[in-house]
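[1] take a look and give me a structure for this.
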Amino acid sequence: MKCNNCEEQGLEKRFKDDEVDLSVLKEALKDYRESRNNLITALQIAQEIYGYLPRKALYFIAEEMKVKPAKVFGVATFYTQFRLKPIGKHLILLCQGTACHVNGSEFILSALCDELKIEEGETTDDGLFTLQNVACLGCCSLAPVMMIDGEAYGKLTPDKAREIIREIYSKEKV
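    Sure, this is the predicted structure:
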């Protein structure tokens, strides 16, 4: 079942159209498909399985939960917790909270973008890094701070941020 409204708005193009094993999702959704109130939970489950929300999974969720695809696409694009494309092996979360902002997070962002050759929200061509801004990491005493794979790096300078990325790259090459 295609979503004409999604196609007209170009919404569908924001989602990657990978071949995915839907049998895994079908099994995981068996306890949730009876109620439309479980749509966010279903999307969370799909993202946990695939790492993001593939287009085919969204249509499958709509069919299983008996809701229109436009509703599923709408919820998936409304909430920032949902990823529309695969993320890199290493997820960089750069804090943009007040403490980080006043301590120069914009300079850290600029250095990271330059070092990685990507913009915020993108993934490097080699699939190693995805860079995302976040509202707050809750590490204000370390401002400016970023988190990579759950590890916090604080009191950053542009040079220190670049060095951290280079260290991770060098470990990947081994």
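[2] only C-alpha atoms from now on, for both contacts and neighbour counts.
    Will do.
[3] for residue 116, see how far away residue 163 is.
    Relative to residue 116, residue 163 is positioned 12 Å away (C-alpha to C-alpha, to the nearest Å).
[4] who has more neighbours out of those two?
    residue 116 (19 against 14; other C-alpha atoms under 10 Å).
[5] residue 164 is in what secondary structure piece?
    Assessed by DSSP states H and E, residue 164 sits inside helix 158-173.
[6] what residues sit buried inside that helix?
    158, 161-162, 165 (16 or more other C-alpha atoms under 10 Å).
[7] closest to residue 109 out of those residues?
    residue 158 (8.1 Å; C-alpha to C-alpha).
[8] let's see this one next, to set against the first:
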Amino acid sequence: MPPIENDTGKNDLKSQIQLLIDSNQVMVFSKSYCPYCVKVKDLFKELKLEFSTMELDLQEDGTNYQDMLLEMTGQKSVPNVFINKTHVGGCDKTLQAHKDGSLQQLLCAETEAYDYDLIVIGGGSGGLACSKEAAALGKKAMVLDYVVPTPKGTTWGKKLHFKDTLY
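    This next block holds a predicted model:
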């Protein structure tokens, strides 16, 4: 299948990948012939973990999936492992996470629900542009901006005098 040229196709592919990641506790993007992928899958079998795999070499558009995974994670190689929606990495990082105990922490971690996908601190032009772009991508953004309250009794354009002191 040819590479995806338009944004709609890319967004659909990204949504499909995100759906796989979100709906599986352990998701492995793999290639059937890759010895590193086999090593990771053997680890999960040894740990008696349920996991889902997508064999990219057996998919008609597997290269498009791998290109999108590169865009999403910065990782070009397989396996590409996600646990509880968290990107773990490839074979070496997954084995290291098992060795140092962080794999178990990821597996046992309770996923928390948040009201917002992004919190922007600063309501200037950059903060507003950031939150507007997040909203365009379908994310819920909150903008926090500190505003110095106006002293009580003042109006715009007038100076406030207290005991001969100009403020």
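[9] how close are the two chains, by TM-score?
    Once superposed, chain against chain, the TM-score is 0.33 (TM-score structural alignment, normalised by the length of structure 2); 71 aligned residues with a C-alpha RMSD of 3.2 Å.
[10] and residue 159 of structure 1, what is it in contact with?
    By C-alpha atoms under 8 Å, 6 or more residues apart in numbering, residue 159 of structure 1 lies in contact with residue 111.
[11] how far away is it from residue 114 of structure 1?
    11 Å.
[12] ok, residue 56 of structure 1 next?
    34 Å.
[13] more neighbours, these two?
    Shown here are residue 56 of structure 1 and residue 114; by other C-alpha under 10 Å, residue 56 has more neighbours (17 against 12).
[14] which SS class is the more buried one?
    helix (DSSP: H, G, I helix; E, B strand; the rest coil).
[15] quick one: the helices in structure 2, in order.
    7-23, 35-46, 62-73, 91-100, 102-108, 125-136 (DSSP state H).
[16] need the strands for structure 1, in chain order.
    90-95, 129-134, 146-148, 151-153 (DSSP state E).
[17] could I get the ones you listed as CSV with distance to residue 8 of structure 1 and mean neighbour count?
    Below are those laid out as CSV (distance: least, C-alpha to C-alpha, whole Å; neighbours: other C-alpha atoms under 10 Å):
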stretch, distance to residue 8 of structure 1, mean neighbour count
strand 90-95, 32, 23
strand 129-134, 28, 20
strand 146-148, 37, 22
strand 151-153, 41, 14
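[18] next, format these as JSON lines and append distance to residue 77 of structure 1.
    Formatted as JSON lines, the strands of structure 1 follow (distance: least, C-alpha to C-alpha, whole Å):
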{"stretch": "strand 90-95", "distance to residue 77 of structure 1": "19"}
{"stretch": "strand 129-134", "distance to residue 77 of structure 1": "16"}
{"stretch": "strand 146-148", "distance to residue 77 of structure 1": "24"}
{"stretch": "strand 151-153", "distance to residue 77 of structure 1": "27"}
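[19] many thanks, I have nothing further to ask.
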